[in-house]
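Asks: Predicted coordinates and the sequence they were generated for:
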Amino acid sequence: MTNQNSDFDSIIAQSPKMKKVVEQTKKFAMLDAPLLIQGETGTGKDIFAKACHQFSFRRDHKFVAVNCSGLPEDEAESEMFGYHRVGSESIGFFEYANGGTVLLDNVSDLSLEMQAKLLRFLNDGVFRRVGEDQEIQVDVRVICTSQTPLNQLVEEGKVREDLYHRLNVLSITLPPLRERKEDFIPLVAYFIAQISLQLGIVPPVYTDKFIHHLQHYYWAGNLRELYNVLYRACTLSNGTLQVEELDLPQDESTFLSLGSTENMSLDEMVSHFEAALLREFYAEYPSTRKLAQRLGVSHTAIANKLRQYEINKE
């Protein structure tokens, strides 16, 4: 993980999956086409988006991050493209960021109508302010993020298929923390240094057993959850970090800690629990057909779910 003002060189990536993603993203950063960054909550999608901006020729221009979940549906178009009314007018964030980069966080939370307007802008770079007929053209790199794979949201009718195909040209998926075991040692050292500085304490020491325990936890909240757990442990520490101070659920494959749910939506928590249940049942019913029969759903649905959550036979 990295701080807000850092670049790719400060992203901890010793695991093969992270190394590959960083190298791929560096290549994408230099292009103008829309970029799609997917990954679970807390995996650092916003950090990668910011790093892309800093790595590109647009680094001296604005970087505007927009949380699509927080855009009121009746104001989304005005916020995005601006408006002109009698006696007042305002520019939208695309116009404001001209020459720079716009990050659309949780792009799937835009209404289908707004997705259509976004698609038109992505295709030709022009838009109209609300209340105006004049077309405005701007030069903006658009980066979109999604916690749920967009192809799944297309099947659910929540994302336009044409927008998905437009965004899926340049796309990366950030690996979850549980698939980055080689990164735990430098990540823990980095977080503890940060936390100790913030708390004004001498950085506590810890053992290999402590790291091993962290490596074998599920981490539904990924980097964000790891930071929160370490913060709590550091506040309780008498100089040495103990496994008992982590306060992690005993059955970490199923239960969510408070730290992991802090910034998770209901859909994300349901997805985590669904994945945990599928892992348990798949161990007991080790074929997709048996599993589908046990859970009362179609074979195709189960196959799609196992693929979505990357659940394989042990």
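Replies: Everything's here; your move. Numbers count the residues shown, from 1 in each chain.
Asks: From now on I want contacts and neighbour counts done on CA atoms only, so please keep to that.
Replies: OK.
Asks: Would you state the helices of this structure in chain order?
Replies: Remark: helices assigned in the chain by DSSP state H are 16-29, 45-55, 76-81, 93-96, 112-124, 150-155, 161-167, 184-199, 208-215, 222-236, 258-261, 266-284, 288-295, 299-308.
Asks: Including mean neighbour count and distance to L103, could these go into TSV?
Replies: As requested, the helices of the chain are arranged in TSV below (neighbours: other C-alpha atoms under 10 Å; distance: least, C-alpha to C-alpha, whole Å):
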stretch	mean neighbour count	distance to L103
helix 16-29	17	13
helix 45-55	23	7
helix 76-81	20	12
helix 93-96	20	10
helix 112-124	16	13
helix 150-155	16	16
helix 161-167	17	13
helix 184-199	16	25
helix 208-215	14	31
helix 222-236	20	20
helix 258-261	18	24
helix 266-284	15	21
helix 288-295	16	38
helix 299-308	15	25
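Asks: Include distance to P175 when you put these into a markdown table, please.
Replies: Converted to a markdown table, the helices of the chain look like this (distance: least, C-alpha to C-alpha, whole Å):
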| stretch | distance to P175 |
| --- | --- |
| helix 16-29 | 7 |
| helix 45-55 | 10 |
| helix 76-81 | 30 |
| helix 93-96 | 30 |
| helix 112-124 | 27 |
| helix 150-155 | 16 |
| helix 161-167 | 19 |
| helix 184-199 | 13 |
| helix 208-215 | 14 |
| helix 222-236 | 9 |
| helix 258-261 | 16 |
| helix 266-284 | 15 |
| helix 288-295 | 24 |
| helix 299-308 | 13 |
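Asks: Minimum distance to L35: which of those helices has it?
Replies: helix 161-167 (6.4 Å; C-alpha to C-alpha).
Asks: what does that closest one contact?
Replies: P34, L35, L36, Q115, A116, L119, C144, L150, N151, V154 (C-alpha atoms under 8 Å, 6 or more residues apart in numbering).
Asks: try it again with 6 Å
Replies: L36, L119, V154 (C-alpha atoms under 6 Å, 6 or more residues apart in numbering).
Asks: alright, now check it against this:
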Amino acid sequence: MPKTVTFEDPTGEGKPIELDVVNVPKNLDDYEARMDHIPTADPYYVDLGMLYRLAALEQVRRNHFDDTPLHLALRGHMGTGKDHDLEQFAAVLEMPHYRIPLTGEVRDITLIGSVKLHGDGKGGTESRWEDGDITRALRGPALINLSELNAAGAETLFALHGLLDRHQAVELPTGEMVRLRDDVRVFGTLNPTDLRDYAGTQTLNKAFADRWIIWEKDFPSEEELTAMLTRRHSGLRSEYAVLIAKLAAEVNASFTSTDSRTRVETPMSLRTVLDRIPAGLRMFGFAKDPLRRTWEEMVLPHIDPYDRDHYETVWAAVARTGPTKAPF
């Protein structure tokens, strides 16, 4: 029998979802390389409901839409964990994961491929086709994450149209049609363009956007951040975890505010909350106020000078001073 995994709804509302893991055929030419692309499960990952939603969509795709493309894009601000969610979904399903950033510098030949010259062993050269990033991923089971969708140039988006609509194929210059296999899933991530100017991003072309289901990925709540900190840093005193989570929640609430006069312009990402601040607390645990010292050394340097007053306003309103006990 095929191996299965079960996804539980963190809210307790939905029924458990059972899915077969992905089988990578051993006769693939790139079997070993593809197996190396299966991510390792993050033992500290906290599913806030996204894995369950992804599993629900996957169940629908397998049972009812096996011949219809249902591509999903996660839209959210920097540091909300969009790419990590997709990576961990691939890890649970034991699915090769290919994250392909679509920055403005990426060309269609990088994604699709090109003809290159190689030595023929006789002192001459010969032309050979070399797959690009997407074409290579499409030749076997894969979860493809087209990261930063709205940073892609027009020619890149045009090259992807046929893959993402009912045609479900990429036509190579060689004449080969690389079709979307039934064990390949195409996802994307993008930043919002309505509130902030993420360098190089743009509003998605409507025809291209229509090829996607788009879900919003919000910043975690204070309670969710506390759970993440507690799981990842089990030795962290609870008063620190609660205060860090409250600071982050307040900063991010200000970031998403529509009042441009008072809002902060840089959010507190999960990297700051889960990595930089705990690292700082271990470094400055000897200080009179370890959290304040960490705030000054590990948080404020990431903030633009004009935005520091806003951060300090949040600190004064939420913390004033940090806990006096050792952090760990």
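Replies: Yep, it's here. What you are looking at is a predicted structure, and each value in this text was computed from that prediction instead of being measured.
Asks: Please state their TM-score.
Replies: Put the two chains on top of each other and the TM-score (TM-score structural alignment, normalised by the length of the first structure) is 0.61; 229 aligned residues with a C-alpha RMSD of 3.7 Å.
Asks: and which of the contacts of helix 161-167 of the first structure is nearest to K20 of the first structure?
Replies: L36 (16.2 Å).
Asks: ok, now how distant is that closest one from A49 of the first structure?
Replies: 9 Å (C-alpha to C-alpha, to the nearest Å).
Asks: Could you do E280 of the first structure as well?
Replies: 35 Å.
Asks: Between the helices of the first structure, which one is closest to V64 of the first structure.
Replies: helix 93-96 (7.2 Å).
Asks: quick one: what's aligned to N191 of the second structure in the first structure?
Replies: Residue pairing (TM-score structural alignment): N191 of the second structure is matched to Q147 of the first structure.
Asks: Now for its match: which residues touch it?
Replies: Taking C-alpha under 6 Å, 6+ apart as the test, what Q147 of the first structure contacts is Q38, G39, E40, T41.
Asks: among these, which recur in the second structure?
Replies: Mapping these onto the second structure (both residues aligned by TM-score structural alignment, their matches' C-alpha atoms under 6 Å) leaves Q38, G39, E40 still in contact.
Asks: Export those to JSON lines and append columns for neighbour count and distance to D183 of the first structure.
Replies: Converted to JSON lines, these look like this (neighbours: other C-alpha atoms under 10 Å; distance: C-alpha to C-alpha, whole Å):
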{"residue": "Q38", "neighbour count": "22", "distance to D183 of the first structure": "20"}
{"residue": "G39", "neighbour count": "18", "distance to D183 of the first structure": "17"}
{"residue": "E40", "neighbour count": "22", "distance to D183 of the first structure": "17"}
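Asks: In contact with S146 of the first structure: list those residues for me.
Replies: Q38, N106.
Asks: what does stretch 59-69 of the first structure contact?
Replies: Taking C-alpha under 6 Å, 6+ apart as the rule, stretch 59-69 of the first structure contacts H53, A97, G99, G100, T101, V102, L103, L104, D105, N106, V107, D109.
Asks: In it, which residues are buried?
Replies: R59, K62, F63, V64, A65, V66, C68 (16 or more other C-alpha atoms under 10 Å).
Asks: quick one: which of those residues is nearest to S260 of the first structure?
Replies: Scanning the buried residues of stretch 59-69 of the first structure for proximity to S260 of the first structure, where the rule is C-alpha to C-alpha, the winner is C68, at 21.5 Å.
Asks: That closest one pairs with which position in the second structure?
Replies: Match for C68 of the first structure (TM-score structural alignment): L102.
Asks: what's the distance between its match and L160 of the second structure?
Replies: L102 of the second structure is 11 Å from L160 of the second structure, by C-alpha to C-alpha.
Asks: ditto for R211 of the second structure
Replies: R211 of the second structure is 10 Å from L160 of the second structure, by C-alpha to C-alpha.
Asks: ok, now P69 of the second structure?
Replies: 13 Å.
Asks: Which residue in the first structure occupies the aligned position of T135 of the second structure?
Replies: By TM-score structural alignment, T135 of the second structure lines up with E95.
Asks: what sits against that match?
Replies: By C-alpha under 6 Å, 6+ apart, E95 of the first structure has no neighbours at all.
Asks: For A287 of the second structure, which non-adjacent residue is spatially closest?
Replies: R293 (7.1 Å; C-alpha to C-alpha, 6 or more residues apart in numbering).
Asks: In the first structure, what residue corresponds to that neighbour?
Replies: Aligned partner of R293 of the second structure by TM-score structural alignment: E245.
Asks: isn't its match right next to A233, touching?
Replies: Yes - counting by C-alpha atoms under 6 Å, E245 of the first structure does reach A233; the two are 5.2 Å apart.
Asks: Give me the common contacts of the two.
Replies: In contact with both E245 of the first structure and A233: no residue, using C-alpha under 6 Å, 6+ apart.
Asks: sorry, back to before: the kept ones among the contacts of Q147 of the first structure in strands, which ones?
Replies: Within these, residues falling in strands by DSSP state E are Q38.
Asks: Using TSV, lay out the kept ones among the contacts of Q147 of the first structure together with distance to H213 of the first structure.
Replies: Output for those, formatted as TSV (distance: C-alpha to C-alpha, whole Å):
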residue	distance to H213 of the first structure
Q38	27
G39	24
E40	21
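Asks: just curious, which of the kept ones among the contacts of Q147 of the first structure is nearest to S90 of the first structure?
Replies: Q38 (31.5 Å).
Asks: Quick one: map that closest one onto the second structure.
Replies: Q38 of the first structure maps onto R75 in the second structure, by TM-score structural alignment.
Asks: Same question for V159 of the first structure.
Replies: That one, V159 of the first structure, aligns with L204 by TM-score structural alignment.
Asks: Let me see the contact set for that match.
Replies: N150.
Asks: let's go with 8 Å and repeat that
Replies: So L204 of the second structure contacts L149, N150 (C-alpha under 8 Å, 6+ apart).
Asks: Distance-wise, check it relative to T193 of the second structure.
Replies: 9 Å.
Asks: Over to L163 of the second structure?
Replies: Counting by C-alpha to C-alpha - L163 of the second structure and T193 of the second structure are separated by 25 Å.
Asks: what do you get for D304 of the second structure?
Replies: Taking C-alpha to C-alpha, one finds D304 of the second structure at 20 Å from T193 of the second structure.
Asks: again with R292 of the second structure
Replies: In terms of C-alpha to C-alpha, R292 of the second structure sits 33 Å off from T193 of the second structure.
Asks: So these two - more neighbours on which side?
Replies: R292 (21 against 16; other C-alpha atoms under 10 Å).
Asks: check contacts around whatever residue of the second structure lines up with N222 of the first structure.
Replies: Applying TM-score structural alignment, one finds that N222 of the first structure aligns to S269 in the second structure. Counting by C-alpha under 8 Å, 6+ apart, S269 of the second structure makes contact with M78, G79, T80.
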